[in-house]
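Student: below is the sequence, then the predicted model.
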Amino acid sequence: MEIFAINFFDRLDDFTCKFLLSQVSNAKRERLLKFYNWEDLQRGLLADLLVRKALIEKVNVSNNEIHFSVNEYGKPYCSFLKNFHFNVSHSGSWVVCAIDSNPIGIDIERISQIDLDISKNYFSKKEHENLLLSNNPFDYFFTLWSLKESYIKFIGKGLSHPLDSFSIVFSNNSKINIEVNAKILENTFFKQYDVDKVYKMAVCCSHPDMPEKPVVYNISDLVDFFSLQEKLKLT
């Protein structure tokens, strides 16, 4: 498993944005250009590019050979590869990506002061009660939310699987578990990452072998990488 992250601090200049947009599929580019906010465009663009970079480096395919499909719940996957699984997430200025040979889910959330009453609609009774007892409820809310979202994305069913149908349970040995109908699910593992003090990030998969920290890129890393791919096409 590998995890990648990128933080964009400002709006891309027109030249850089146009070049990076040229590296995704025509269909993806058309969807991105329909976004009203430049932040949404950049988040979607960088997420796509992180996956493409990983595929080119790990599977040895060319960029124009890469195409993505989605399952019945909307989770993207590589239809031309059986043992390459990926998942992406973005929030605020962070975009993250996880790859593995097994199904995987990743989520990142920016901590903000929201109406905590919405937890009644999305959290189990046990989770909601623990939230009310927390000394830092906003921090705890987004800790739970990122963990629950990473699990939903790991199983690949999206929000068709209700968030309140299971509970996140923190054991005394710091292990994070999923509880369904008072039973702990086996072969489900979590890891949390501190990429930024105002964000919560979590990964969920079927094994405990997860990296200690993500590989963090910047925009110039992506520009240099895809510029090299363009040059290689000419050789």
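Tutor: Nice, I can see it. Because the structure is predicted, anything quoted here is derived from the model rather than measured. Numbers count the residues shown, from 1 in each chain.
Student: hey, let's count contacts and neighbours off CA atoms from now on
Tutor: Will do.
Student: for I155, give its distance to G105.
Tutor: To G105, I155 is 8 Å away according to CA to CA, to the nearest Å.
Student: ok, and here's another one to check against it:
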Amino acid sequence: MRYLRFKEGEIDIDLIGLKFNSLSDDVIKQLIEFIPLEEKAKILKVRKRKDLQNSLIGKLMVRTIISYECKIPFDQTCILHTEYGRPILKLDNPPDFNVSHSENWVLVGFSHTGRIGVDIELIREIDPQTYPLYLNKREIDYVKETDSPSISNELWSIKESLIKLLGCGLSYAPDKMVIDINLYRRGEIKIENFISSNFEFHLSKALPGYIMCVCKDKSFKTPLNIREMKQSNFVNTFLEWMTHNDSNTQIMPNIKNWTTLV
């Protein structure tokens, strides 16, 4: 697990990534018992094992962090969803959070001020025939000009992070979001035809082989530290804590204590 912290004045923006290998059937069976019935039913409908694991780990991470940050018992964390499926907390002045996964990485972002959208993508070759689905002509020309497989992934990740912040699903077509390529060449990210003056983006390749983008509706700074934890640490510590504590009455421990500073 990697733990990246962004600071904004006295407010922290937390970004936690966990890389995992395949979980055994027995471990999946144990972990899924800590998921609410409605969410459990959705997870069990997922056909691909890797996607099922991603979803399960992501939901457990979110509830563990919510329990500690909001000082409520694990079993009492209540997550609702908007009409487009964006998760929100049923609390007064709750932190905002977002989850993304790709291949073996699960990424969870938390913000204590304003909304946040996160996306992680495995860097891979994308079929140019699909470019028009999410890129406009100028962006497509730029991708062809650079001839770099990571550029199309970067542009998509930027748009996906904003879509996830807004919680609008694909009701707002990605190809209609126009990234200012002139600014992008200089390392700045701005979407021209969108009311995005308050939105800021952080694009990172901190995880080898992956693109990661965080979109925030208030300014933030670059990572100040990274913490890492193995899959076995998260799973074993989580199950051990659940075995010896009452998750209906007790608050989960701080997940940062399960990590080591890199």
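Tutor: Thanks, I have it. Here the structure is a predicted model, which means the values were calculated and not measured.
Student: returning to that earlier point: between I155 and G105 of structure 1, which has more neighbouring residues?
Tutor: Taking neighbours as other CA atoms under 10 Å, I155 of structure 1 and G105 compare with G105 leading, 29 against 17.
Student: which one is that one nearest to, not counting chain neighbours?
Tutor: Counting by CA to CA, 6 or more residues apart in numbering, F154 is the residue found nearest to G105 of structure 1 once chain neighbours are left out, at 3.9 Å.
Student: corresponding residue for K48 of structure 2 in structure 1?
Tutor: Using TM-score structural alignment, the partner of K48 of structure 2 in structure 1 is N37.
Student: now P73 of structure 2
Tutor: Alignment note (TM-score structural alignment): P73 of structure 2 maps to S62 of structure 1.
Student: run a quick neighbour tally on that match.
Tutor: Using other CA under 10 Å, S62 of structure 1 has 15 other residues around it.
Student: which residues touch it?
Tutor: By CA atoms under 8 Å, 6 or more residues apart in numbering, the residues touching S62 of structure 1 are I56, Q229.
Student: and if we set it to 10 Å?
Tutor: By CA atoms under 10 Å, 6 or more residues apart in numbering, the residues touching S62 of structure 1 are R52, K53, L55, I56, Q229, L232, K233.
Student: which of these still touch in structure 2?
Tutor: Here is what carries over to structure 2 from the contacts of S62 of structure 1, by both residues aligned by TM-score structural alignment, their matches' CA atoms under 10 Å: R52, K53, L55, I56, K233.
Student: let me know the closest of the residues you listed to F68 of structure 1.
Tutor: R52 (10.0 Å; CA to CA).
Student: quick check: that closest one vs H90 of structure 1, distance?
Tutor: Using CA to CA, one gets 16 Å for the distance from R52 of structure 1 to H90 of structure 1.
Student: so where do the strands sit in structure 1?
Tutor: Using DSSP state E, the strands of structure 1 run over 2-7, 69-70, 76-77, 85-91, 94-100, 104-110, 167-170, 176-180, 183-184, 189-193, 199-205, 215-217.
Student: can you redo the ones you listed as a markdown table with distance to N130 of structure 1?
Tutor: Shown next, in a markdown table, are the strands of structure 1 (distance: least, CA to CA, whole Å):
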| stretch | distance to N130 of structure 1 |
| --- | --- |
| strand 2-7 | 30 |
| strand 69-70 | 35 |
| strand 76-77 | 33 |
| strand 85-91 | 25 |
| strand 94-100 | 28 |
| strand 104-110 | 20 |
| strand 167-170 | 10 |
| strand 176-180 | 15 |
| strand 183-184 | 18 |
| strand 189-193 | 19 |
| strand 199-205 | 18 |
| strand 215-217 | 33 |
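Student: thinking again about what came up before, what about the match of K48 of structure 2, neighbour count?
Tutor: Neighbours of N37 of structure 1 under the rule other CA under 10 Å: 10.
Student: give me the longest helix you can find in structure 1.
Tutor: helix 38-59 (DSSP state H).
Student: now find how far off-centre that helix is within its chain.
Tutor: On the basis of CA atoms, centre = their mean, to the nearest Å, helix 38-59 of structure 1 sits 11 Å off its chain's mean C-alpha point.
Student: on average, how far is that helix from the matching bit in structure 2?
Tutor: Here the mean offset of helix 38-59 of structure 1 against structure 2 after fitting is 0.9 Å, by mean CA distance after the TM-score superposition for structure 1.
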